[in-house]
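> pasted the sequence and its predicted model underneath.
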Amino acid sequence: MDARIAKLLAAMPVGAVRSVAACASSGNNRTYKVQTEHRTLAVKQYFRHGDDTRDRLGTEFGFLSFAAQAAPGCAPAPLSMDCEESLAAYEFVEGRALAAAELQWTHVQAAIDFFLALNTPQARLLAKDLPPASEACFSVAGHLELVGRRVAGLAAGIPDTVDNSAAVALVQQLKTYWDALASRVLESAVAPDVLLAPAQRCLSPSDFGFHNALLQADQRLRFLDFEYAGWDDPAKLVGDFFAQLAVPVPAEYFDRFVAAIAAAFTDPQAVIARANLLRPVYQVKWCCIALNVFLPTHLARRQFANPGMDKAILQRRQVAKAQSIFQSLPTL
């Protein structure tokens, strides 16, 4: 790895590589803290798999290049990339993870400010050539199809073994709930097949939340991980923000957050209505995400990022998270 990192940094005025240390990871990729003669860098090695063809490196580097202009200082600066080696160098951000218990409105406001900076009229012009986000959805029917595929994939893909019994039972309950929810959302939606107008779409960091943020010593938040970013429905961003598992955002902030996000668009009431309609849809999605560790490709991604992880412990933890979300779903 040291030789590949040296190659990545060869054209940069950072001097010789002094040390390379792996950072703790619970995600999809490997990140290294690289100390060179002149500065400290973050080098990210991106996961590659034959069953997952997404260009994680290109997406993140491209989005961060855009964010450096639209919202300078809010995210790490992109510095260098090597597509052949699936490596990229970024500004190293010093900071600590936020715990759910310490989340306050000031932190949520920082996330709103970042989103709004990415979605000013000038920023949207800068981003006109950026691709859609991973799993972007631009109609209510599209959202339902996306989450429906996840539910069906779990139902068909988790082996029915003794070790998987809790996950299999939960997926059966989830599928029953999903069938009823999808029907209700489809009936409630106005023109569910109509695509969202470009003016109502947003530049989304995707996987947006405090699990992908660091709090610096000066109390400023910096946001990380943009490998799924791009153009998307703001209602999807809202649904993901409030359903993500690692650092849950208090539900009491939902209405204020949605109103602030919606204010960036020409029809804010439509954004608010769609975000409320799709909120339980994205809670189901995150139940599915929690259970992805029972699927081979997703498990391989976790093992790539953290080769020493205990599979059984991880899977038990993820079932508990999925059960917690499932129990919080609204009664139909």
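Looks like it arrived, so ask away.
> when you work out contacts or count neighbours from here on, use the C-alpha atoms and nothing else.
Will do.
> got a list of what residue 183 touches?
Taking Cα atoms under 8 Å, 6 or more residues apart in numbering, we find residue 183 in contact with no residue.
> rerun at 10 Å
Contacts for residue 183 (Cα atoms under 10 Å, 6 or more residues apart in numbering) come out as residue 144.
> alongside the first one, take a look at this:
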Amino acid sequence: MSEPEISARDAVSIGSRLSGARVAAAQPARSGGNNRVFRLEMANGPPLALKHYPSDGRDRLGQEFDALTFLSRHGITSTPRPIAKDPAAFCALYQWFDGDAAVLHPRQDDADQLADFLIELQTLRNAEGAKALRNASASIFSPEEAIAQYEQRLDGLRRAPESHPDLRAFMDGSLVPSTSIAIRKLRRRYAELGLDPAADLAPAHRALSPSDFGLHNALRAPDGRLRFIDFEYFGWDDPVKLVSDTALHPGSNLPEDSANRLIAVLSHAFEAGDDAFAIRRDVLYPLFGAIWCLIVLNAYLPESRSRRALAAQGGDLTVRLAGQLDKARRLHQAICERDPDLTPR
């Protein structure tokens, strides 16, 4: 059961208490499916960000605050500095970043900036406090875990109402057959190499991952540099999942050439310390793509947050659902174009 959203008056009160200074005003900055952010105008000093985390059974506040504390302690300045938190009020106070939503005005060098930040994160893998960080949300440490996550999401979506024949046609005629081919290829490749697809990835080969990362969670400073927000899912993960999710994330909508450049730059960085990285990338990329298709289609589930978010935007929900289906189709097509063997014959 989610906690009710807080008002601007609540934000002023909580912000004053957490900062130990007078807040002159609070303005809603942006809303998301999982949180609400206020820009706090301070009576003295620069503005601050107050973030409210509705409760859904996961400690998003703790995960993000711990992650940003770790990054700030080790000199990362492109993420907000944490200031104070109040778990009882589901709120935390952070440095405020000015800037425009990067996803609204993408630039040619965005893929390089995304890759540079992720590579910088890996320099902290052995830093003080790194081993105490949690696993990333929906982390994957073996191919079989990825397959299980896909099947779990697929089973959930199969329970969508029968009144969506276009959804059923896409899933049964395109997504499921191509993903079945990808899973067979994965298992065959592992068998050829004598590898166990159920074996966990060694800690030495795991990566620090924001888990939900891309232009959709980036602000562009006046000098063009990106700053990154929303680290509620940060933690340890397979670098192949990190690379795949960043390239595939529908929120970023990276052009094909930018996504390919990001994959190439990050692959070069991770391959240097992990001989099996390229093998995992080649067999897991289409599977992670299928998972993203299912995430996009979650809006068809009556109880899903994404459906509630679409409904809150107003307009005809049927039209909005059709838009999500079209997005999933385009993502699936891009995955099959990358590996033509996945196209069912």
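Yep, that arrived. Here the structure is a predicted model, which means the values were calculated and not measured.
> can you give me the helices in the first structure?
Secondary structure of the first structure (DSSP state H): helices at 2-9, 56-70, 105-118, 121-126, 140-157, 165-188, 234-243, 254-262, 268-291, 296-305, 311-328.
> identify the residue of the second structure aligned to residue 289 of the first structure.
Aligning on TM-score structural alignment places residue 289 of the first structure opposite residue 295 in the second structure.
> for burial, what's the neighbour tally of its match?
Residue 295 of the second structure has 18 neighbours, counted by other Cα atoms under 10 Å.
> how close does it get to residue 325 of the second structure?
Taking Cα to Cα, to the nearest Å as the measure, residue 295 of the second structure falls 11 Å from residue 325 of the second structure.
> same question, residue 53 of the second structure
Taken as Cα to Cα, the span from residue 53 of the second structure to residue 325 of the second structure is 29 Å.
> could you do residue 42 of the second structure as well?
44 Å.
> ok, residue 112 of the second structure next?
30 Å.
> more neighbours, those two?
Using other Cα under 10 Å as the criterion, residue 112 of the second structure and residue 325 rank with residue 325 on top: 22 against 16.
> for the more buried one, which non-adjacent residue is spatially closest?
residue 297 (6.4 Å; Cα to Cα, 6 or more residues apart in numbering).
> shouldn't the one you found be in contact with residue 328?
Yes. The pair residue 297 of the second structure and residue 328 passes the contact test of Cα atoms under 10 Å, sitting 6.9 Å apart.
> find residues that contact each of the two.
167, 171, 322.
> in those, which residue is surrounded by the most others?
Counting by other Cα under 10 Å, top hit in those: residue 167 with 24 neighbours.
> next up, the contacts around the nearest residue to that residue once chain neighbours are set aside.
With sequence-adjacent residues excluded and distances taken as Cα to Cα, 6+ apart, residue 167 of the second structure is closest to residue 325, at 6.9 Å. Residues in contact with residue 325 of the second structure (Cα under 10 Å, 6+ apart) are 166-167, 170, 293-294, 296-300, 319, 331.
> in JSON lines, list the residues you listed along with distance to residue 224 of the second structure.
Output for the contacts of residue 325 of the second structure, formatted as JSON lines (distance: Cα to Cα, whole Å):
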{"residue": "166", "distance to residue 224 of the second structure": "42"}
{"residue": "167", "distance to residue 224 of the second structure": "40"}
{"residue": "170", "distance to residue 224 of the second structure": "40"}
{"residue": "293", "distance to residue 224 of the second structure": "31"}
{"residue": "294", "distance to residue 224 of the second structure": "33"}
{"residue": "296", "distance to residue 224 of the second structure": "30"}
{"residue": "297", "distance to residue 224 of the second structure": "33"}
{"residue": "298", "distance to residue 224 of the second structure": "34"}
{"residue": "299", "distance to residue 224 of the second structure": "34"}
{"residue": "300", "distance to residue 224 of the second structure": "37"}
{"residue": "319", "distance to residue 224 of the second structure": "35"}
{"residue": "331", "distance to residue 224 of the second structure": "28"}
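> returning to that earlier point: and the match of residue 289 of the first structure, what is it in contact with?
Taking Cα under 10 Å, 6+ apart as the test, what residue 295 of the second structure contacts is 150, 153-154, 157, 250, 289, 306, 324, 328.
> ok, residue 59 of the first structure next?
The contact partners of residue 59 of the first structure, by Cα under 10 Å, 6+ apart, come to 65, 130-134, 226-230.
> max pairwise distance over these: which two?
Comparing every pair within those by Cα to Cα identifies 65 and 134 as the most remote, at 17.6 Å.
> so what does the longest strand seen in the second structure touch, helix or strand wise?
As assigned by DSSP state E, the longest strand anywhere in the second structure is strand 23-31. If you count contacts as 3 or more Cα pairs under 10 Å, 6 or more residues apart in numbering; DSSP states H and E, strand 23-31 of the second structure packs onto helix 8-19, strand 36-42, strand 48-52.
> which residues touch the first one?
Helix 8-19 of the second structure is touched from outside by 6-7, 20-28, 37-42, 48-52, 83-86, 89, 91-94, with contacts defined as Cα under 10 Å, 6+ apart.
> so what's the equivalent of residue 212 of the first structure over in the second structure up against?
Matched by TM-score structural alignment, residue 212 of the first structure corresponds to residue 217 in the second structure. The neighbours of residue 217 of the second structure, taking Cα under 10 Å, 6+ apart as the test, are 101-103, 226-231, 251-252.
> what does residue 155 of the second structure give?
residue 149.
> corresponding residue for it in the first structure?
Correspondence of residue 155 of the second structure to the first structure, assessed by TM-score structural alignment: residue 152.
> look up how far residue 196 of the first structure lies from the residue most central in space within the first structure.
For the first structure, the residue nearest the mean C-alpha position is residue 207 (1.4 Å; Cα atoms, centre = their mean). Residue 207 of the first structure sits 20 Å away from residue 196 of the first structure, going by Cα to Cα.
> re the thing from before, from the shared contacts of residue 297 and residue 328 of the second structure, which is closest to residue 336 of the second structure?
Set against residue 336 of the second structure, the nearest of those by Cα to Cα is residue 171 (14.3 Å).
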